[in-house]
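Asks: Any chance you could fold what I've pasted below:
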Amino acid sequence: MKRRSFLQQTALAGASLLTASGVHAAATPHYPEHLPVAEKPFNLNYAFHDGMFKNHGGNDIIDQIKFGYDHGFRSIEDNGMMKRAAEQQKKIGDTLQKLGMSMGVFVITSDNWHWNTTLTTGKQEWIDKMLNDCKTAVEVAKRCGARWMTVVPGNFDRSLPFDYQTANVITALRKASAILEPHGLVMVLEMLSDNPDLFLRHSAQAYMICKAVNSPSCKMLFDMYHMQRNEGDIINNLNKSWDEIGYLQIGDNPGRKEPGTGEMNYRNIFKHIHSKGFKGILGMEHGNFQQGKEGELALIRAYREADSFL
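Replies: Model prediction:
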């Protein structure tokens, strides 16, 4: 994709659309010279994902990263990073480093075994899969510059009492932490709302597990879309589990699209997170409400509006 040509053709149109919601381009001297229309960064560090800006950036994730940078985003996340070729992992990492951007989460389980009844069982076969994936993830993280990896313990084992399942999950995560900790890597446990068979669904439950694992390499992934569906009371539950939260994700409810498309007051939530001094990444774990280029620009406007809390 010829980015120079694209920028020349769309800079005025994009700027007028963004400015309509109070967004103003800000040229700053530390930006690379080849990015003439770079927007000022957001107050918080939002991470988009592959495909979110494909209508502007094209199918190549590298060009999407550059487009995202041009519009103020400073991180990406990529659930499927483990499945990418090693050369592409490194190319993504090199691009992020050159732009001063960060890599957010990728999913640590390479073949999606976490959707089965797995770590809750205590069976060695699942522990071995987890540990092998952790070893692979260490090398992937080195190539793409990642620090955080998403982990889901799997489904309930209905043949075991709940407390035994919890003990099995804690045991497996302690072993995984021992692999990640020497490298400064952090697996973040995600509480999900996709189906009632999932073992890990609530913030208090994940908080207790992280305390029991007792490792800097095992923290919580607080996905606010899932938590709105499972328990609500987002700000209070963030506060209660704050010291074990390693990563945040975004999605409005209902619909799992960008802020402003559902019932959640993300401006207030973002303001609260910022007031707590959060310096980490907030993953944009949602779809685009509208399709095409207009939908992508609308998504950027939505984040500018929700981020305008100062």
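
Asks: from here on, contacts and neighbour counts on C-alpha atoms
Replies: Fine.

Asks: where exactly do the strands run in the stretch 101-250 of the chain?
Replies: Remark: strands assigned in the stretch 101-250 of the chain by DSSP state E, counting those that start in this stretch are 102-103, 106-107, 148-151, 186-190, 218-223, 245-249.

Asks: what comes into contact with the first one?
Replies: Right, strand 102-103. Residues from elsewhere that reach strand 102-103, judged by Cα atoms under 8 Å, 6 or more residues apart in numbering: 74-77, 93, 96, 144-147.

Asks: Those residues in helices, which ones?
Replies: 93, 96, 144 (DSSP state H).

Asks: From these, keep the buried residues only.
Replies: Among these, those buried by neighbour count (16 or more other Cα atoms under 10 Å) are 93, 96, 144.

Asks: Roughly how far does Leu185 sit from Glu263?
Replies: Counting by Cα to Cα, to the nearest Å, the gap from Leu185 to Glu263 is 34 Å.

Asks: Those two - which one has more neighbours?
Replies: Taking neighbours as other Cα atoms under 10 Å, Leu185 and Glu263 compare with Leu185 leading, 22 against 12.

Asks: now that one: how far from Arg147?
Replies: 5 Å.

Asks: Confirm Asn43 sits in a helix?
Replies: No. With DSSP: H, G, I helix; E, B strand; the rest coil as the criterion, Asn43 is coil rather than part of a helix.

Asks: does it really touch Asp307, like I thought?
Replies: Yes. At 6.4 Å, Asn43 counts as touching Asp307 under the criterion of Cα atoms under 8 Å.

Asks: quick one, which of these two is more surrounded?
Replies: For Asn43 versus Asp307, neighbours defined as other Cα under 10 Å are more numerous around Asp307 (21 against 16).

Asks: quick one, what contacts that one?
Replies: By Cα under 8 Å, 6+ apart, the neighbours of Asp307 are 42-44, 267, 270-271.

Asks: To compare against the first, here's the next sequence to fold:
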Amino acid sequence: MKRSDFIKNGAALLGSTVLLNNQTMANEQLTKNATNATFKLDYAPHQGMFSATAGKNFLDEIKYMYDLGFRSIEDNGMPGRSVEDQTKVGELLAKLGMRMGVFVVPKGGNGANTLAAGKKEHVDIFLNGIRQSIEIAKRVNAKWITVVPGDYQRNLPIGVQTANVIEGLKRGAELLEPHGVTMVLEPLSDTPDLFLRYTDQTYEICKAVGSPSCKILYDAYHQQKNEGNLINLMNLCWSEIAYVQVGDNPGRREPTTGEINYKNVFKWLKEKGYTGIVGMEHGMSKSGVEGEKALVAAYREVDNF
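Replies: Below is the predicted model of the structure:
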């Protein structure tokens, strides 16, 4: 081989190698970007969803959620964590630029403590839970807290029960307003004994309370079970909806595992201008690392509208 040909062939081989390496790096970057890209809506996972990969430490799991493209979290049990742990979560979220979603007001309402009864002792328990929640919200920079008014008080007319709930919530809203925290009322499907079950019922109560600190938590899983007609009812009650949660039905697992067309629901939310959190209030169809991959894939699919 002539020296000139050897040099020419070597240069061509080197050029091909550089191009191949550059293409490989580009492909790796595209894969990384696709993995870490944020979503069109702000979906919020909770602890345990990625523990198979990230481990049991909540802070490590939050960092991993961020790496996957999520920008908010939920933690119903935040009031049960120590002040130190709450503070650490708040500091990490601030560092990452993530938002804190809902946590449940401690003893804010249950079968043994129903605001519908209009009893002072029940209202006092509720208001004490609100005061505790304000301090927790400061530590984790939370803007929304979940309230369930409790069960029916069946020895009272429904109108009286509704008035009792409204009066109790007004007192809670008065405490929350100066701190910019909103209690979001969640109508549920768990049992017919629950006082609050329907979107329009919650809308009526929020209108009566008349406070920016009392709005609706719309959980599409519960409302698919209770009433269906999701988009239309959300639209009718839109002015009072401040927070959204999801889970497919039946099964209460990730989107694409049930009957709800979440791609259309999320497209509608985006077109409506919703910039709030979409809480991932559900379980998973598979366990372990495979379940985590399926979870992320499902949200990538329904977010692709």
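
Asks: Could I get the TM-score for this pair?
Replies: In this superposition the chains share a TM-score of 0.89, using TM-score structural alignment, normalised by the length of the second structure; 279 aligned residues with a Cα RMSD of 1.7 Å.

Asks: sorry, back to before: intersection of neighbour lists for Asn43 and Asp307 of the first structure?
Replies: In contact with both Asn43 of the first structure and Asp307: no residue, using Cα under 8 Å, 6+ apart.

Asks: Dump the strands of the stretch 101-250 of the first structure into TSV; add mean neighbour count and distance to Gln88 of the first structure as well.
Replies: What follows is the strands of the stretch 101-250 of the first structure, written out as TSV (neighbours: other Cα atoms under 10 Å; distance: least, Cα to Cα, whole Å):
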stretch	mean neighbour count	distance to Gln88 of the first structure
strand 102-103	22	14
strand 106-107	24	14
strand 148-151	24	18
strand 186-190	26	22
strand 218-223	27	26
strand 245-249	22	24
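
Asks: Could you dump the ones you listed into CSV and include distance to Glu258 of the first structure?
Replies: CSV is the format used below for the strands of the stretch 101-250 of the first structure (distance: least, Cα to Cα, whole Å):
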stretch, distance to Glu258 of the first structure
strand 102-103, 20
strand 106-107, 20
strand 148-151, 21
strand 186-190, 19
strand 218-223, 13
strand 245-249, 11
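
Asks: closest to Asn236 of the first structure out of those strands?
Replies: Asn236 of the first structure lies closest to strand 218-223 among the strands of the stretch 101-250 of the first structure, at 12.5 Å (Cα to Cα).

Asks: where's the counterpart of Gly291 of the second structure in the first structure, which helix or strand?
Replies: Using TM-score structural alignment as the criterion, Gly291 of the second structure maps onto Gly295 of the first structure. Taking DSSP states H and E as the definition, one finds Gly295 of the first structure inside helix 292-306.

Asks: what does Lys56 of the second structure give?
Replies: Short version, using DSSP H and E: Lys56 of the second structure is in no helix or strand.

Asks: Out of the strands of the stretch 101-250 of the first structure, flag the one nearest Ser203 of the first structure.
Replies: Within the strands of the stretch 101-250 of the first structure, the stretch nearest Ser203 of the first structure is strand 218-223; the backing value is 7.5 Å (Cα to Cα).

Asks: That closest one aligns to what range in the second structure?
Replies: With TM-score structural alignment as the criterion, strand 218-223 of the first structure aligns to 214-219.

Asks: likewise stretch 240-252 of the first structure?
Replies: Per TM-score structural alignment, the counterpart of stretch 240-252 of the first structure in the second structure is residues 236-248.

Asks: And the matching stretch, how far out from the chain middle?
Replies: With Cα atoms, centre = their mean, to the nearest Å as the basis, stretch 236-248 of the second structure stands 11 Å off its chain's centre.

Asks: quick one: contacts for the residue mapped onto Tyr262 of the second structure from the first structure?
Replies: Mapped onto the first structure by TM-score structural alignment, Tyr262 of the second structure lines up with Tyr266. The contact partners of Tyr266 of the first structure, taken as Cα under 8 Å, 6+ apart, are 259-260, 306.

Asks: Can you tell me which of those carry over to the second structure?
Replies: Retained in the second structure (both residues aligned by TM-score structural alignment, their matches' Cα atoms under 8 Å) from those: 259-260, 306.

Asks: So what's the residue count around Leu68 of the second structure?
Replies: For Leu68 of the second structure, using other Cα under 10 Å, the count is 18.

Asks: got it, and Lys8 of the second structure?
Replies: Count around Lys8 of the second structure with other Cα under 10 Å applied: 12.

Asks: which residue lines up with it in the first structure?
Replies: Under the alignment (TM-score structural alignment), Lys8 of the second structure maps onto nothing in the first structure.

Asks: any idea how far Lys8 of the second structure lies from Thr17 of the second structure?
Replies: From Lys8 of the second structure across to Thr17 of the second structure, the span is 14 Å (Cα to Cα).

Asks: got it, and Gly48 of the second structure?
Replies: For Gly48 of the second structure, the distance to Thr17 of the second structure (Cα to Cα) stands at 44 Å.

Asks: So these two - more neighbours on which side?
Replies: Between Gly48 of the second structure and Thr17, Gly48 has the larger neighbour count (other Cα under 10 Å), namely 16 against 12.

Asks: give the contact list for that one.
Replies: Lys56.

Asks: helix/strand/coil for the corresponding residue of the first structure for it?
Replies: Counting by TM-score structural alignment, Gly48 of the second structure lines up with Gly51 in the first structure. Following three-state DSSP, Gly51 of the first structure is assigned to coil.

Asks: tell me which element the closest residue in space to Glu301 of the second structure that isn't next to it in sequence falls in.
Replies: Ranked by Cα to Cα, 6 or more residues apart in numbering and with sequence neighbours excluded, the top spatial neighbour of Glu301 of the second structure is Lys263, at 7.7 Å. When elements are defined using DSSP H and E, Lys263 of the second structure is found to belong to helix 262-272.

Asks: Direction-wise, compare that helix with helix 288-302 and give the angle.
Replies: Note on geometry: by axes from the mean of the first three to the mean of the last three Cα atoms, to 10 degrees, helix 262-272 of the second structure and helix 288-302 are set 50 degrees apart in direction.

Asks: Where in the first structure does the helix or strand that helix 262-272 of the second structure is followed by fall?
Replies: Once the chain leaves helix 262-272 of the second structure, the next helix or strand it forms, by DSSP H and E, is strand 277-280. Alignment note (TM-score structural alignment): strand 277-280 of the second structure is matched to residues 281-284 of the first structure.

Asks: which residues does Asp157 of the first structure contact?
Replies: 117, 120-121, 165.

Asks: Matching it against the second structure, which residue comes up?
Replies: Under TM-score structural alignment, Asp157 of the first structure pairs with Gln153 in the second structure.
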